[in-house]
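# Just need the structure, nothing else, for what follows:
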Amino acid sequence: MLLLPPIIFQSGFSLAPKPFFSNFGAIITFAIVGTFIASIVTGVLVYLAGLIHLVYRMPLIESMMFGALVSATDPVTVLSIFQELGTDVNLYALVFGESVLNDAMAISLYRTMSSLRTNPSSQNIFIVILRFLEDFFGSMSIGVGAGFISALLFKYSTLGVENLYNLESCLFVLFPYFSYMLAEGFGLSGIVSILFTGIVMKRYTSPNLSEDSQRFTASLFHLLSSLAETFVFIYMGFDIAMERQSWSHIGFIFFSIIFILVARAANVFSCAFLVNLARPPHRKISRQYQQALWYSGLRGAMAFALALQSVHDLPEGHGQAILSATISIIVLTVLLIGGSTSTMLESLHVAGDGNNGQHHSLEDQENSEGNNVGNIELNNVEGTSNASKFRLKLREFQRSTPSFTTLDRHYLTPFFTSQNGDSDDDDHDPNGAPQRSNELQGVESHRLPTREMD
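This is a model prediction of the structure:
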């Protein structure tokens, strides 16, 4: 109620729109399909290992709950190193977009499994799927709806013209919590709702604010998110030192780390295969990018929060074992993976100035003369290999279907904001004045390479 809403809202509000929406299909695939795969694989492996007495034994539903909560990634450390070393904005967008959206997916999966445990009579696969879809997409609809309503309100209220900056900022702050409380009141996920509220409000509501209100609200939510996240990690440190932990199940902790690495690999490589089926050769996710995505699966505040919830939801022994294992996973992934990220990026050759130019040229091929190179490569690949009809139909469908960018430019942006929709410049507000400085755009986007804005 207090700590997670500002963290999740800031995650959605600080998205860099261009690389995020240009990779939206891939991000959705990794966040929804991939998180579901990782959750199921982890839960099944924990359950099977318990059957052969390799780890602490738990029922299947509780194993699935553990798989769901530990599938939420939070690669803050990795992303900061990505920015410092100058990795490609598309790789950054994939990692960050997945980490933002899979929090919502993990929460929905955890709640579905928890309700399934308390109501055993509904243990039907179709009921489980229907309940999950209801929870996730219902919460998402509330969040998107609240964001669009706020955009229309600030578009026509003219509070900035009348110099009512304080009222404008207060109303802006109220809408995320309105979305959160409304979803909770309907028995849905407030976290999922507030995440999509942040995405929509950043894109459509924020441009309708005055410059002063834009700066104030961006600074406020960035501050609240930083304070909340810092408090979560401080709380985790105190919990390790002062609370009673279930360290008697070292085998459960050790094998859980192995299981989440295996599940992460199943997530990344299977989803990358699906995404590459629909992408032209010059936009495929390379093997180096897939390995970087696999390596960036740190766990953080969301996994810890859900593990704390599991102590109340599960019997004492099971919940305590899950909490101790989750804390260990968070500490080890942050220290080991976070500490070796720069070495990993250099060994995969996905960092550095020379690498940036290469990958940005690939990104720009769609709207430049370099697109001819991509067409030649596509023709060569299709000529030398027998591509399946399914793959060809996917590409034809992708070319014939209007992109989200086109829909946004011609319909959504003119309707919900004061912009005319013809300009694709994200650096200026509708009046032509520069938007807030990079410092206020969020810690995730202010150090990206300048080629992103070309």
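# CA atoms for contacts and neighbours, from now on please.
Noted.
# ok, Met181 - how many residues close by?
19 (other Cα atoms under 10 Å).
# Tell me how far the nearest residue to it once chain neighbours are set aside lies from Phe36.
Excluding the flanking residues, the one nearest Met181 by Cα to Cα, 6 or more residues apart in numbering is Gly190, at 6.4 Å. To Phe36, Gly190 is 20 Å away according to Cα to Cα, to the nearest Å.
# Also Asn355?
Distance, Asn355 to Phe36, by Cα to Cα: 32 Å.
# Compare these two (neighbour count), which wins?
Taking other Cα under 10 Å, Asn355 and Phe36 do not tie; Phe36 has more neighbours (19 against 14).
# Provide a list of residues in contact with that one.
Residues counted as contacts of Phe36 (Cα atoms under 8 Å, 6 or more residues apart in numbering) are Ala68, Met105, Leu109.
# In helices only, show me those residues.
Those of these mapping onto helices are Ala68, Met105, Leu109, per DSSP state H.
# To compare with the earlier structure, here is another sequence to fold:
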Amino acid sequence: MDIFTIITLLVVISSIFGYINVRFLKFPTTIGLMVMAIVLTLLILLSGIFSPKITSIAESTINQIDFGDLILDIMLSFLLFAGALHTDWEQLKEQGFPILIFSTIGVLASTFIVGSIFFYVVNHIVGFEVAYIHCLLFGALISPTDPIAVLGILKQIGVPKQLEIKFVGESLFNDGVGVVIFLTLFNIANQGVDNISASEIALLFTEEVVGGLGLGLALGYLTFFLTKTIDHYETEVMITLAVVMGGYLLASTLHFSGPLTVVAAGLFVGNSARETAMSQTTQLYLDRFWELIDVFLNAVLFVLIGFELLIISYEKQYLIAGVLAIFIVLVSRYLVLKLPIAFFSKRLEFVPHTDLIMTWGGLRGGISIALALSLTDDMNREFFLTVTYVVVVFSIIVQGLTIEKLIKKMGVSVGKLDKSH
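Below you'll find the model as predicted:
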């Protein structure tokens, strides 16, 4: 089956699921699409009992899609830019310090807490032997909250702005930081601890983070300059598209963080260029274009996540480890949020029980699965892919469907949005 046919099938299925969800289920879009994809996948697996050819064809089709490259090299740049474009810089700046801690030190601390606890649990309780460095890799890929999943849910809940900006800011930045930590640990795992120095690790981290942010701001300013000199909405929208695609490619070539590049560019364009360099007509078309890109790619992505159920392993030890990982990830997230929230709550306004709400609302998504797929076989790829999938599915379906109820239970008012949009 050629790639165009596969893409066509995904778009058709996503559209049908989207209609069913809006017309009947009325779940948040990302959750509804993924639930239906999982149900369809389970039906395919059950039908394989009577006709193995059906399951074989479905598995072959999914295996033709490079899920990791599709998310990390194609979808992620568009989705992060769309999210950053509509993020209020003034509110982000006001909550800057806690967001900075959550998305840097928080991700790093969570990586080691998750990795260390998981290493002990898997080796001593589950009875599956796995190396510590590989558990740290799991900690790195599962610690960052997924901006795609988080933004998709928050749009339809209507949480208070001071809480929303913490979720949004953390998820936009910790994703890029998490990828950098993962790549650093990946290099250590490949080369061995003795063959890589602390200075090399620090240089890699600095190059990725600082280089990515710097390139993103430069591209944002370039967009500002170009759009200020013309008034032609078609061309101006195309310029933003070129910045996302070209910027991500350039960042990868320079070994900078592509996610941080597009986030920085999106923030600059959405807050500086948009208001001062673009006409109201351009702003309208820019918003509509990127909203449509966001909705379309989210739909395809979460349908794909559901279909990934076809390729994971169902070993009993893997599934047990996945269930235990859910609790480890949640406890670790609560621990790394508790101290900074307690510290900053004396200076900044926090809604009641922010630590609990952000723990339960810290959803994991396609980025975690994509990073798990990038592991090699000698890093226990199948094991970590299954564990990651279990955590992601629980996160999106269970946490995603109950986060609104938790927020209300904590005494925080929500401004209900129309869930059909």
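# now, which of the ones in helices among the contacts of Phe36 of the first structure sits nearest Ala93 of the first structure?
The shortest gap between Ala93 of the first structure and any of these belongs to Met105, at 17.8 Å (Cα to Cα).
# who's in contact with the closest one?
Under the criterion of Cα under 8 Å, 6+ apart, the neighbours of Met105 of the first structure are Ala31, Ile32, Thr35, Phe36, Ala72, Phe136, Val192.
# Please, which helix or strand holds Gly383 of the first structure?
Using DSSP states H and E, Gly383 of the first structure maps to helix 371-384.
# so where in the second structure does that helix end up aligned?
With TM-score structural alignment applied, helix 371-384 of the first structure matches no range in the second structure.
# Apart from its chain neighbours, what residue comes closest to the residue nearest the centre of the first structure?
Nearest residue to the geometric centre of the first structure (Cα atoms, centre = their mean): Val100, 2.0 Å. Closest residue to Val100 of the first structure apart from its sequence neighbours, by Cα to Cα, 6+ apart: Ser11 at 6.1 Å.
# cool, Asp103 of the first structure as well?
Ala72 (5.2 Å).
# one step back: which parts of the helix holding Gly383 of the first structure are buried?
By neighbour count on 16 or more other Cα atoms under 10 Å, the buried set for helix 371-384 of the first structure is Asn371, Gly374, Asn375.
# Give the next helix or strand downstream of it.
Heading C-terminal from helix 371-384 of the first structure, the first helix or strand you meet, by DSSP H and E, is helix 389-400.
# for that next one, packing partners?
When contacts are defined as 3 or more Cα pairs under 8 Å, 6 or more residues apart in numbering; DSSP states H and E, helix 389-400 of the first structure packs onto helix 250-278.
# Off-centre distance for the helix it packs on?
Taking Cα atoms, centre = their mean, to the nearest Å, one finds helix 250-278 of the first structure lying 17 Å from the centre of the chain it belongs to.
# Could you do stretch 209-221 of the second structure as well?
Offset of stretch 209-221 of the second structure from its chain centre (Cα atoms, centre = their mean): 20 Å.
# Which part of the first structure matches that stretch?
Going by TM-score structural alignment: stretch 209-221 of the second structure matches residues 136-148.
# how far apart are that stretch and its match in the second structure?
Comparison of stretch 136-148 of the first structure with the second structure after fitting gives an average deviation of 1.3 Å (mean Cα distance after the TM-score superposition for the first structure).
# contacting residues around that stretch?
With contacts defined as Cα under 8 Å, 6+ apart, stretch 136-148 of the first structure is touched by 104-105, 108, 175-176, 178-180, 182-183, 188-190, 192-198, 200-201, 204-205, 416.
# ok, back up a step: surely the residue nearest to the centre of the first structure forms part of a strand?
No. Per DSSP: H, G, I helix; E, B strand; the rest coil, Val100 of the first structure lies outside any strand segment and is helix.
# you'd agree it is up against Gly12?
Yes. Using Cα atoms under 8 Å, Val100 of the first structure is in contact with Gly12, at 6.9 Å.
# returning to what we had before: quick one, what contacts the residue nearest to the centre of the first structure?
Counting by Cα under 8 Å, 6+ apart, Val100 of the first structure touches Ile8, Ser11, Gly12, Asp74.
# Return the closest of those residues with respect to Leu91 of the first structure.
Distances from Leu91 of the first structure to those, taken by Cα to Cα, are shortest for Asp74, at 15.4 Å.
# What's the local residue count around the counterpart of the closest one in the second structure?
Aligned by TM-score structural alignment, Asp74 of the first structure pairs with Asp146 of the second structure. By the criterion of other Cα under 10 Å, Asp146 of the second structure has 26 neighbours.
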